[in-house]
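Enquirer: Here is a sequence with its predicted model. Questions after.
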Amino acid sequence: MKNVRHILLLVCTLMMLSCSMAFAAAQQEAPARPTLSVDGQGTGTATPDMATITIGVTTQGNDAAKAQNDNAWTSNQIQKAIQDLGIADKDIQTRNYSFYPNYSTEKGQNNKITGYTVNNSVIVVVRDIKLTGKVIDAALNNGANEINSLDFSASDTRAVRKTALLNAVQDARDKADVIAKGLGKRIVGIQNVSESTGYLETRRFNMLPMAAMAKDASTPIAPGSLSMTANVHVDFILGD
């Protein structure tokens, strides 16, 4: 009886091994399904809801202390005017402060100090974009003589990224459908997908130093729109 069980076990093992080998052989013999590789690109847009302004004050004087005091007084007046518009203290940050002597350019007097220059630049984050023009006007009307840059950005980029990705996938699928149809095939599956999404780029305006502006003129600001681009690579499986 014991020998019979051993024989049955051996037969079952051989049958299973045979089936496994046959299945493997069938897989090897089956031709690989053709694939179609397509790249897609999509864009999402957003309306800016934030602005970042770089404001500078440059003063000069024959006396070092007076040049520094004049700059400090003007800078304080500018910050107070900006705060009065509702800009929080945390959204006003010093970017650069410099103090240096000016030397004579006359021959033989290169080491002679003729005065001093002080520069104080601050970055102002405007979270209510409608106040952008008013912040610029307040700064200029209170002594600022430099508006070095103006950047527009969006605080929430998730919806823009989603739109860009969906558009990129749809672009890839549209291309694949056209190609597959031209080959007399149809898409029956997806083998692999990869994506590459960029960042929502800020819109920057570099400005020349503004030493004078009409005090009664308001600064018009048109933020426009921002865009984000997404790219996808899809390997589609083709069938008859």
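Expert: Structure's in. What do you need? Residues are numbered from 1 along each chain as shown.
Enquirer: alpha carbons only for contacts and neighbour counts from here, please
Expert: Noted.
Enquirer: Could you measure from the residue lying closest to residue 180 once chain neighbours are set aside over to residue 35?
Expert: In space, and not counting its chain neighbours, residue 180 is closest to residue 186: 5.5 Å by CA to CA, 6 or more residues apart in numbering. Going from residue 186 to residue 35 by CA to CA, to the nearest Å gives 11 Å.
Enquirer: Need the overlap of contacts for those two.
Expert: Listed as contacting both residue 186 and residue 35 by CA atoms under 8 Å, 6 or more residues apart in numbering are residue 238.
Enquirer: For this protein, which helix extends over the most residues?
Expert: helix 2-29 (DSSP state H).
Enquirer: give me every residue that touches residue 101.
Expert: For residue 101, the contact set (CA under 8 Å, 6+ apart) comprises 113, 114, 115, 116, 117.
Enquirer: Tell me the spacing between it and residue 91.
Expert: 31 Å.
Enquirer: got it, and residue 46?
Expert: Taking CA to CA, one finds residue 46 at 22 Å from residue 91.
Enquirer: ditto for residue 44
Expert: 28 Å.
Enquirer: same check, this time on residue 51
Expert: From residue 51 to residue 91 the distance is 11 Å (CA to CA).
Enquirer: for residue 141, same thing?
Expert: Separation of residue 141 from residue 91 (CA to CA): 20 Å.
Enquirer: Counting neighbours, go ahead and name the busier of these two.
Expert: Using other CA atoms under 10 Å as the criterion, residue 141 and residue 91 rank with residue 141 on top: 18 against 14.
Enquirer: So the more buried one is in contact with residue 215, correct?
Expert: Yes: counting by CA atoms under 8 Å, residue 215 is a contact partner of residue 141 at 6.2 Å.
Enquirer: ok so, going back, number of residues surrounding the residue nearest to residue 180?
Expert: Residue 186: 18 surrounding residues under other CA under 10 Å.
Enquirer: got it, and the one 3 residues further on?
Expert: For residue 189, the count of nearby residues is 12 (other CA under 10 Å).
Enquirer: Not counting residues beside it along the chain, what's closest to it?
Expert: Excluding the flanking residues, the one nearest residue 189 by CA to CA, 6+ apart is residue 237, at 4.8 Å.
Enquirer: The one you found reaches residue 187, doesn't it?
Expert: Yes: proximity of residue 237 to residue 187 meets the contact threshold set by CA under 8 Å, at 5.9 Å.
Enquirer: adding another structure so you can compare the two:
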Amino acid sequence: MKKAGAEESELSTQDMKMFPSYRQEYDDNTKSYQSIFEGYKIENKLIFVSKKLDLAGKVIDIAVSSGINKISSVQFVPTKTKIKELKDSVISQAVEDAVKRANLALLPLDHEIKSVKSINIEEDLYGRNQLYSKVQFLYSSPLGSTHGQNDETKLFDNLKKFNVQVNVSFIIGRKQQN
């Protein structure tokens, strides 16, 4: 993982489990299946948390080439700071757009915006407006790869929508004649 550019502080392990592994074999003498002990299996979760999203595909490629055969979750979640920046930007753009549209609508009426009466921002309290992408259950075959030597797994965030509803109310009046 470090070869791909991952730092030690971005990697951690969790929930290491070790358990016996058995295979079922049919016994012709007893005409039944018997459990044959194969050895032990170890499961270990490797967690990679980084702000360097371009490393995600490389880290997965290295994990697979090192013997990992199940990836249970890939998540892209922006930082709280980035979410706040995006939210503020969307709100600012919505207010600017409301002013432009109101001015266009008032132009033929010989009226103008005197002031802003209120700005109402509706946000989703359950977090559905957060930028978030999740890919679950990626499997690879440990027997061989269909990728070429220089191919790299590319992961892209497919949910790039962020919705905030902004209602702007204005106080309007006749344009004053100079």
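Expert: Good, I have the coordinates. The model shown is predicted, which means the values in this text are computed figures rather than measured ones.
Enquirer: Now the buried members of the contacts of residue 101 of the first structure.
Expert: Buried members of those, counted by 16 or more other CA atoms under 10 Å: 115, 116, 117.
Enquirer: Can you say which helix or strand has the last one in it?
Expert: It refers to residue 117 of the first structure. Using DSSP states H and E, residue 117 of the first structure maps to strand 113-126.
Enquirer: Can you spell out which helices and strands pack onto that strand?
Expert: Packing contacts for strand 113-126 of the first structure, counted by 3 or more CA pairs under 8 Å, 6 or more residues apart in numbering; DSSP states H and E, involve strand 50-61, helix 64-83, strand 92-103.
Enquirer: which of these sits most buried?
Expert: Among those, ranked by average contacts under mean count of other CA atoms under 10 Å, first place goes to strand 50-61 (a mean of 22).
Enquirer: What span of the second structure is that one aligned with?
Expert: Using TM-score structural alignment, strand 50-61 of the first structure lines up with nothing in the second structure.
Enquirer: can I assume residue 171 of the second structure sits in a strand?
Expert: Yes: counting by DSSP: H, G, I helix; E, B strand; the rest coil, residue 171 of the second structure is found in a strand.
Enquirer: what sits against it?
Expert: Contact analysis of residue 171 of the second structure by CA under 8 Å, 6+ apart lists 113, 114, 115, 116, 117.
Enquirer: swap in residue 221 of the first structure?
Expert: With contact set as CA under 8 Å, 6+ apart, residue 221 of the first structure has these partners: 132, 133.
Enquirer: That one pairs with which position in the second structure?
Expert: Per TM-score structural alignment, the equivalent position to residue 221 of the first structure in the second structure is residue 154.
Enquirer: And that match, how far from residue 117 of the second structure?
Expert: 48 Å.
Enquirer: Then residue 22 of the second structure?
Expert: Distance from residue 22 of the second structure to residue 117 of the second structure, by CA to CA: 72 Å.
Enquirer: Residue 54 of the second structure too?
Expert: 45 Å.
Enquirer: quick one, which of these two is more surrounded?
Expert: In this view residue 54 of the second structure and residue 117 are compared by other CA under 10 Å, and residue 54 has more residues nearby, 13 against 10.
Enquirer: show me what contacts the aligned residue in the first structure for that one?
Expert: Mapped onto the first structure by TM-score structural alignment, residue 54 of the second structure lines up with residue 130. With contact set as CA under 8 Å, 6+ apart, residue 130 of the first structure has no partners.
Enquirer: May I have the secondary structure class of residue 130 of the first structure?
Expert: Residue 130 of the first structure - assigned by three-state DSSP - is helix.
Enquirer: what about it, distance to residue 124 of the first structure?
Expert: From residue 130 of the first structure to residue 124 of the first structure the distance is 14 Å (CA to CA).
Enquirer: Please apply the same query to residue 97 of the first structure.
Expert: In terms of CA to CA, residue 97 of the first structure sits 15 Å off from residue 124 of the first structure.
Enquirer: What distance do you get for residue 137 of the second structure to residue 151 of the second structure?
Expert: Going from residue 137 of the second structure to residue 151 of the second structure by CA to CA gives 21 Å.
Enquirer: same deal with residue 117 of the second structure?
Expert: Taking CA to CA as the measure, residue 117 of the second structure falls 57 Å from residue 151 of the second structure.
Enquirer: my read: residue 71 of the second structure touches residue 135, true?
Expert: No: using CA under 8 Å, residue 71 of the second structure is not in contact with residue 135, being 9.4 Å away.
Enquirer: who's more crowded, these two?
Expert: Using other CA under 10 Å, the more surrounded residue of residue 71 of the second structure and residue 135 is residue 71, with 17 against 14.
Enquirer: got a list of what that one touches?
Expert: 136, 137, 138, 139.
Enquirer: Now with 6 Å, please.
Expert: Applying CA atoms under 6 Å, 6 or more residues apart in numbering to residue 71 of the second structure gives the contacts 137, 138.
Enquirer: Looking for the alignment partner of residue 27 of the first structure in the second structure.
Expert: Aligned partner of residue 27 of the first structure by TM-score structural alignment: none.
Enquirer: roughly how far is the longest helix anywhere in the second structure from the heart of the chain?
Expert: Secondary structure of the second structure per DSSP H: the longest helix is helix 80-106. How far helix 80-106 of the second structure lies from its chain's middle: 24 Å, per CA atoms, centre = their mean, to the nearest Å.
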